[in-house]
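Colleague: Sequence and predicted structure, then a few things I'm wondering about:
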Amino acid sequence: MDIQRTDFTKKKRRLRWFVGGAVTLALGVLVFAFAKDPGIPRVERDSLWLGTVERGDLLLEVRGPGLLLPSQARWIAAETTAWVDRILLKPGAPVEADSVILELTNPEVVEAELAAQSALAAAEAELVAQRMALESQRLDQKASLASVEAEYESARLQTEADGELAARGIISKIQYRRSQLMLDQLKVRLDIERQRSVAFAQTITAQLAAQSARVAQLRGTAELRAGQREGLKVRAAIAGVLQQVPVEEGQQVAAGTNLARVAQTDQLMAQLRIPETRMKDVHLGQEVAVDTRNGVVQGHVVRIDPAVQGGTVLVDVGFDGELPSGVRPDLGVDGIIRVEHLADVLQVGRPAYSQPETEAHLFKLEPDSNIARRVPVRLGRASANRVEVRQGLQAGDVVVLSDLSAWANHDRLRIE
């Protein structure tokens, strides 16, 4: 006799209901997922940098890192080939202009100085002897001229007397004529002696000038050799702080080798590295705010390097006030150059990798939605962290400023 099992029928019915519910739920999930448009990438809001478009004044600034450098610094070089004998001062030591930093040695320099001094002394003695000899010759020439002048004067008086006697008939005219001839001869001799005296004076001057020039040349050589010997004691030349001594005791150095660097640490300037793409906005005299990590100091642009190095241009900044305590050369700083003030312009935070005066594509959040749509935006002039908006956005729009190059092939994003 068969017995009908009602519990088994109930279990089968429940199983069908459970399977049907699961299928319905799965279909609902799929419908919901498709309603959410799975083709739109999802990005977490916390990982993005968002900015709101605003209207107002915009201060154009150019930012660049840099270093504090001494306004006056000097490298001290070796004047001759030598060996480092002793290093008297170490980097960091305060120095005066005549402070000896290190001592060099070179016997040839000392020997050259002695030889130059001897040659100078001999030339000076020769100059004195030549001057005395020429002076003696000048006196002889002067005496000869005086003798001829006396003879000429005597002949002139004799000729005048003979002329009076010849007119009275006391002497013959021939004798008077002889007196005149003698006078004429002495006149020629007198003119020659006078010319010779002038020429001899010029000769004396030329000879003494030549010997004096030789003495001056040897004196210059002697002074050079003395300076080279004195240069074996390397002095600071300016008051300041000794920064570097890139040599060691016993080391041989050639002429021109840098031995020490001295800087005036009480007079510092900032040297900023500005991107070459922003240099068209930078000019001399513009105001600069320099962050020394220990305070912000105001200054102005004093020099712009004409060359480009590694995509940047060096800009020197002079300070208008006192620097904070504790600053020193080679300290890293950040500088902000105030370029221009724009009044009442549409602006937004500067998007990643954006350039001024270009067209960019930014993701703008749709109102009352979590969808961001890519839109073309025309950017204008830019500051260090903000940029002018010329077309494509309005005040109040919210845009993504982060780098979204990973979604360059998508026109929409879902911000969650």
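Modeller: Nice, I can see it. Numbers count the residues shown, from 1 in each chain.
Colleague: contacts, neighbours, all on C-alpha from now
Modeller: Will do.
Colleague: helices and strands around the host helix or strand of residue 345, which ones?
Modeller: Assigning secondary structure by DSSP states H and E places residue 345 in strand 332-349. Here strand 332-349 touches strand 50-52, strand 54-70, strand 268-275, strand 287-291, strand 386-391, going by 3 or more Cα pairs under 8 Å, 6 or more residues apart in numbering; DSSP states H and E.
Colleague: Tell me the helix or strand right after that strand.
Modeller: Next along the chain after strand 332-349, taking DSSP H and E as the criterion, comes strand 359-365.
Colleague: before we move on, the earlier item: now, of the helices and strands packed on strand 332-349, which is deepest in the fold?
Modeller: Per-stretch averages of neighbours, counted by mean count of other Cα atoms under 10 Å, single out strand 268-275 among the helices and strands packed on strand 332-349, with a mean of 24.
Colleague: Excluding its own residues, what touches it? List them.
Modeller: 62-71, 290, 311-319, 329, 333-335 (Cα atoms under 8 Å, 6 or more residues apart in numbering).
Colleague: and if you look at stretch 103-120?
Modeller: With Cα under 8 Å, 6+ apart as the criterion, stretch 103-120 contacts 81-88, 215, 218-219, 221-222, 225-226, 228-229, 232-234.
Colleague: Can you flag which of those belong to helices?
Modeller: 215, 218-219, 221-222, 225-226, 228-229 (DSSP state H).
Colleague: what about versus this one:
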Amino acid sequence: MPASPTSMQSSNFARRSEPWTHFPSSRTYIKSMSKRNRNILILIGGLALLIVIAAVGGRSHRSSSITVRQVTVRYAAFQTKLPENGVLQRPRVQSIPAQVSGNIGNVFVHPGQVVSVGTLLATIDNPQVTSGAQGAAQAYQAAIAHAHGSEANSSSAIAQAEASLESARARLTQAQQDLANGSQSGLGYGGNTATDQKAQADANLANADTNLREARRIYNADADLLANKAIARDMLDQAKAKLDQAQVAYNQARLARQSLGTQLSRSQSVLQDNMRSAQENYAQAQAALSAARVQAGGGDVAAAYADAAKAQTDYAYAADQAARTEIRAPFSGTILSLAAETQDPLRPLQPGDDIEAGKTLLTMSTNEGFIVRTKVDEQDIINVRIGQRASVTGEDFPGKTLTGHVIMISPVAQKSEDASSTARQIITTVRLDASPPYLRDGMSVDVDVLTTDIPHAIVVANDAVVKDKGKAYVFVVRKGIAHKQPVTLGASNDAKAIVRGGLHPGDVVVNEKNLDLTEGASVTAATPSPSPTAS
């Protein structure tokens, strides 16, 4: 009967156990070997455990690094734009009305036509106005002719009075001269003045006196010589004769001087009478001339000229009304539109149509280029200034951007057109730098006013800025580690902000908001998304 497995194992165990029974030292050896092996195994296991821990730690370290978008700081342009809606307009648009009632005569222009100042645009037929101007012109010419005829009839009386006045003036001038000279023409007193005659008489008397004195001296001297028997008596007689002659001449000169004074006194009275007569004659001539002129001005001549002045006023009014039947361009520009019939808005006025004074006949604008009028909210107007650049876009000209400048800011804030809003708006005008032909008056456009334009600044995205307790900082990346960097901010817009201090060109900053990011965190730069491939 074969042995059972159990018995066989027991037999084998018994055989293996025999050495332990017979050799006690071998068992000790085996125990020491087992202990050494166990220590080796423990050492190996520890090393393996360290390797596993290191591997796990490395994987944990690698998995804790934060992936963020990073950007290198550089100088860039910074702009702030104020977006508004606006309307394209011409700088000057004027409606030209009919100034007299009547019927449309001719229309010489069409919308879009460029005209010069003074160009005849249209005419209005009004026979009553035309005939009135012609009749007023004829009446004015007749009134002028009548006034001139009346003036010619009265001119002869004035001419005679003027001649009489001139004669009286000449007589008065002569009388004044005679009185001043002391002599009168035609009286025989000579041409010398009274002063001249007195001077001559005084000179004659002085000369006679001198001669008399000399003759007396000579006579006295000869008498002494005769007494001394120095001369003959004949010489004394001759000296006596000369003395007598000198006395006679002196007496005559003295009488002549006295007679001249008497004559000049009588002549002065005559000259004064003549002077008074000449003055009266001149006054009468003046009065006669004034009367002639008054008669000429206050009679038919004045009435005729008054009628002519009234006729001229009537003619000027009638001529002005006739001129108003011609509609001319008040300035150089472009015709925008022609008035339409009241009953048919699609049909423009035609020759023969009725039109009333004051009704718009056509509209035109200048060719100075387009402007944009926009309304800026009152809280934004503080950032808008004359001369600022602006860009203009519109759905009516897609893909096109026009440039311009702010040229006017209204001094008045107007109530918003939105009835539910209490805010006020300020009309701001932008002049376009160029006006392409596709622009039309009245187009709606979008306007961006460039309120800030700094071409050279350190700029970061708003998402890169972290604010804490009133202070701002960004995360600067150095060797894969994020560090908080305090910064001083300047102006900002919806996307970016100017950094006035704390950053330098070449610094690498985290360019996004990340709540997990802290000081000293390990960061990895995000891989930029590939650009889409054009189809």
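Modeller: Right, received. Where do you want to start? Computed from a predicted structure; not experimentally measured.
Colleague: What value does the TM-score take for this pair?
Modeller: Laid over one another, the chains give 0.57 as their TM-score (TM-score structural alignment, normalised by the length of the first structure), with 312 aligned residues with a Cα RMSD of 5.0 Å.
Colleague: returning to that earlier point: can you list the helices and strands packed on strand 332-349 of the first structure in JSON lines and add distance to residue 33 of the first structure?
Modeller: Shown next, in JSON lines, are these (distance: least, Cα to Cα, whole Å):
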{"stretch": "strand 50-52", "distance to residue 33 of the first structure": "27"}
{"stretch": "strand 54-70", "distance to residue 33 of the first structure": "36"}
{"stretch": "strand 268-275", "distance to residue 33 of the first structure": "48"}
{"stretch": "strand 287-291", "distance to residue 33 of the first structure": "52"}
{"stretch": "strand 386-391", "distance to residue 33 of the first structure": "36"}
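Colleague: Select, out of those strands, the one closest to residue 173 of the first structure.
Modeller: strand 54-70 (100.2 Å; Cα to Cα).
Colleague: now the closest one against strand 268-275, angle please.
Modeller: Orientation check (axes from the mean of the first three to the mean of the last three Cα atoms, to 10 degrees): strand 54-70 of the first structure against strand 268-275 gives 130 degrees.
Colleague: just the angle between strand 54-70 of the first structure and strand 386-391, please?
Modeller: Using the same axes, to 10 degrees, one finds that strand 54-70 of the first structure and strand 386-391 are set 140 degrees apart in direction.
Colleague: ok, average deviation of the next helix or strand after strand 54-70 of the first structure from the second structure?
Modeller: Using DSSP H and E, the next helix or strand after strand 54-70 of the first structure towards the C-terminus is strand 73-77. Compared with the second structure after fitting, strand 73-77 of the first structure deviates on average by 2.2 Å (mean Cα distance after the TM-score superposition for the first structure).
Colleague: so where in the second structure does strand 73-77 of the first structure end up aligned?
Modeller: Strand 73-77 of the first structure lines up with residues 93-97 of the second structure when matched by TM-score structural alignment.
Colleague: Off-centre distance for that stretch?
Modeller: 24 Å (Cα atoms, centre = their mean, to the nearest Å).
Colleague: for stretch 365-381 of the first structure, same thing?
Modeller: 46 Å.
Colleague: Stretch 111-124 of the first structure now?
Modeller: How far stretch 111-124 of the first structure lies from its chain's middle: 41 Å, per Cα atoms, centre = their mean.
Colleague: Same check on stretch 270-283 of the first structure?
Modeller: So, by Cα atoms, centre = their mean, the centroid of stretch 270-283 of the first structure is 15 Å from its chain's centroid.
Colleague: now it: which residue numbers in the second structure?
Modeller: Stretch 270-283 of the first structure maps onto residues 372-385 of the second structure, going by TM-score structural alignment.
Colleague: Any idea how far apart the tips of that stretch sit?
Modeller: End-to-end span of stretch 372-385 of the second structure (Cα to Cα, to the nearest Å): 15 Å.
Colleague: In stretch 259-273 of the second structure, which residues are buried?
Modeller: Of the residues in stretch 259-273 of the second structure, 264, 267-268, 271-272 count as buried by neighbour count, 16 or more other Cα atoms under 10 Å.
Colleague: now do stretch 170-180 of the second structure
Modeller: 171-172, 174-180.
Colleague: and if you look at stretch 216-228 of the first structure?
Modeller: Here stretch 216-228 of the first structure shows 218-219, 221-222, 225-226, 228 as buried, counting by 16+ other Cα under 10 Å.
Colleague: Just give me the neighbour total for residue 119 of the second structure.
Modeller: 16 (other Cα atoms under 10 Å).
Colleague: tell me the contacts of residue 332 of the second structure?
Modeller: Residue 332 of the second structure neighbours (Cα under 8 Å, 6+ apart): 114-117, 366-367.
Colleague: Which of these fall within strands?
Modeller: 114-115 (DSSP state E).
Colleague: filter the contacts of residue 332 of the second structure to the buried ones?
Modeller: The buried subset of the contacts of residue 332 of the second structure (16+ other Cα under 10 Å) comprises 114-115, 366-367.
Colleague: Which part of the second structure matches stretch 11-23 of the first structure?
Modeller: Stretch 11-23 of the first structure maps onto no residues of the second structure, going by TM-score structural alignment.
Colleague: Work out the gap between the longest helix seen in the second structure and the centre of the chain.
Modeller: Taking DSSP H as the criterion, the second structure has its longest helix at helix 233-298. Taking Cα atoms, centre = their mean, one finds helix 233-298 of the second structure lying 80 Å from the centre of the chain it belongs to.
Colleague: what does stretch 321-331 of the second structure give?
Modeller: Per Cα atoms, centre = their mean, the centroid offset for stretch 321-331 of the second structure relative to its chain is 30 Å.
Colleague: From the opening residue of stretch 276-295 of the first structure to its closing one, how far?
Modeller: Termini of stretch 276-295 of the first structure sit 27 Å apart (Cα to Cα).
Colleague: Same question for stretch 459-473 of the second structure.
Modeller: 13 Å.
Colleague: Give the equivalent position in the second structure for residue 246 of the first structure.
Modeller: Using TM-score structural alignment, residue 246 of the first structure pairs with residue 339 in the second structure.
Colleague: about what we covered before: turn the buried residues of stretch 170-180 of the second structure into TSV, including secondary structure and distance to residue 134 of the second structure.
Modeller: As requested, those are arranged in TSV below (DSSP: H, G, I helix; E, B strand; the rest coil; distance: Cα to Cα, whole Å):
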residue	secondary structure	distance to residue 134 of the second structure
171	helix	56
172	helix	56
174	helix	60
175	helix	61
176	helix	61
177	helix	63
178	helix	65
179	helix	66
180	helix	67
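Colleague: Same list (those residues) but as a markdown table, adding distance to residue 485 of the second structure.
Modeller: Output for those, formatted as a markdown table (distance: Cα to Cα, whole Å):
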| residue | distance to residue 485 of the second structure |
| --- | --- |
| 171 | 117 |
| 172 | 114 |
| 174 | 116 |
| 175 | 117 |
| 176 | 114 |
| 177 | 115 |
| 178 | 119 |
| 179 | 118 |
| 180 | 116 |
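Colleague: Alright, I will stop here.
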